[in-house]
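Sequence isn't available, so here's the structure alone:
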């Protein structure tokens, strides 16, 4: 069995590296507000957009694709909106956590350069960042 790269719509990397290992379908979604020649991509852009609210998604389905919006379908579209919002929120929270970690690590480094003792650093970052004693110690001990 051998797999080949085939672009159905748009452009793709045609280097051919390892294309015979598995079959993967990659769909690069665009901006839901931009026009698209391929109607399936248009529908997917709208339905999977985190920036498009549920009412707009339902409007596009009704007006552009002539899909009857039953009560069941409305619930499913709303669930899809909640899913994309949940994914966005999870990514945002991960970014905030990583940013806090970098900030705390930077504070520890600066306090070390200023000549503070580990016990003083632990106390300062614990108070400043609302850390438990154990978490504060992990930041300081990890940087030794």
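Happy to help now that I have it. The structure displayed is predicted, hence computed values, not measured ones.

going forward, measure contacts between C-alpha atoms and count neighbours the same way
Noted.

those helices in the protein, which residues are they?
For the chain, the helices defined by DSSP state H occupy 39-47, 54-63, 71-113, 118-129, 133-142.

what's the distance between the first one and the middle of its chain?
Which is helix 39-47. Distance, stretch centre to chain centre, for helix 39-47: 19 Å (Cα atoms, centre = their mean, to the nearest Å).

mind listing what's buried in that helix?
If you call a residue buried by 16 or more other Cα atoms under 10 Å, then helix 39-47 has these buried ones: 41, 42, 43, 45, 46, 47.

okay, now the one to match up with it:
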């Protein structure tokens, strides 16, 4: 019985818990009780949640980096103030402090 391979089955992406349960039964002869099946489902949801959280964090960082770059380019090409550039790019009021601090760090 290869524990690494079983963990791979349990934590692989996007496969529903019932598919994983069937694989464990067919490949390793492991019969899960109802409680163990519920635990397997929780583990599947956990790994999916961790993936989604990491993906969302990456998208947010990418979006903020792009906005920061757009602000910098707009300021340099037009001579506008940071405030005017943020208005033009429709940066929400609650996020403007973040960009102000980030752009000050660059200079």
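That came through, no problem. Because the structure is a prediction, the values reported are computed rather than measured.

ok so, going back, dump the buried residues of helix 39-47 of the first structure into JSON lines; add distance to residue 114 of the first structure as well.
Shown next, in JSON lines, are those (distance: Cα to Cα, whole Å):
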{"residue": "41", "distance to residue 114 of the first structure": "56"}
{"residue": "42", "distance to residue 114 of the first structure": "56"}
{"residue": "43", "distance to residue 114 of the first structure": "57"}
{"residue": "45", "distance to residue 114 of the first structure": "52"}
{"residue": "46", "distance to residue 114 of the first structure": "53"}
{"residue": "47", "distance to residue 114 of the first structure": "53"}
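
Nearest to residue 56 of the first structure, out of those residues: which one, please.
When the buried residues of helix 39-47 of the first structure are compared for distance to residue 56 of the first structure (Cα to Cα), residue 46 wins out at 8.4 Å.

so the closest one makes contact with residue 59?
No. Contact criterion Cα atoms under 8 Å: residue 46 of the first structure and residue 59 do not qualify, at 10.3 Å.

what residue of the first structure takes the place of residue 88 of the second structure?
Aligned by TM-score structural alignment, residue 88 of the second structure pairs with residue 124 of the first structure.

okay, now residue 85 of the first structure: neighbour count?
Close neighbours of residue 85 of the first structure, defined as other Cα atoms under 10 Å, add up to 17.

cool, residue 76 of the second structure as well?
Residue 76 of the second structure, neighbours per other Cα under 10 Å, totals 11.

List the residues that contact it.
Applying Cα atoms under 8 Å, 6 or more residues apart in numbering, we find residue 76 of the second structure in contact with no residue.

now do 10 Å
residue 70 (Cα atoms under 10 Å, 6 or more residues apart in numbering).

which position in the first structure aligns with it?
So, by TM-score structural alignment, residue 76 of the second structure is matched to residue 113.

Where in the second structure does stretch 62-77 of the first structure align, residue-wise?
The aligned range for stretch 62-77 of the first structure is 25-40, by TM-score structural alignment.

And the matching stretch, what's buried?
37, 40.

most remote residue from the second structure's center?
In terms of distance from the mean C-alpha position of the second structure, residue 79 ranks first, at 35.5 Å (Cα atoms, centre = their mean).

Looks like that one contacts residue 85 (just checking).
Yes. In this structure, residue 79 of the second structure is within contact of residue 85 by Cα atoms under 10 Å, at 9.3 Å.

Mutual contacts of these two, please.
Joint contacts of residue 79 of the second structure and residue 85 (Cα under 10 Å, 6+ apart) are residue 73.

tell me, what residue is most central in the first structure?
What sits nearest the mean C-alpha location of the first structure, by Cα atoms, centre = their mean, is residue 91, with 4.2 Å.
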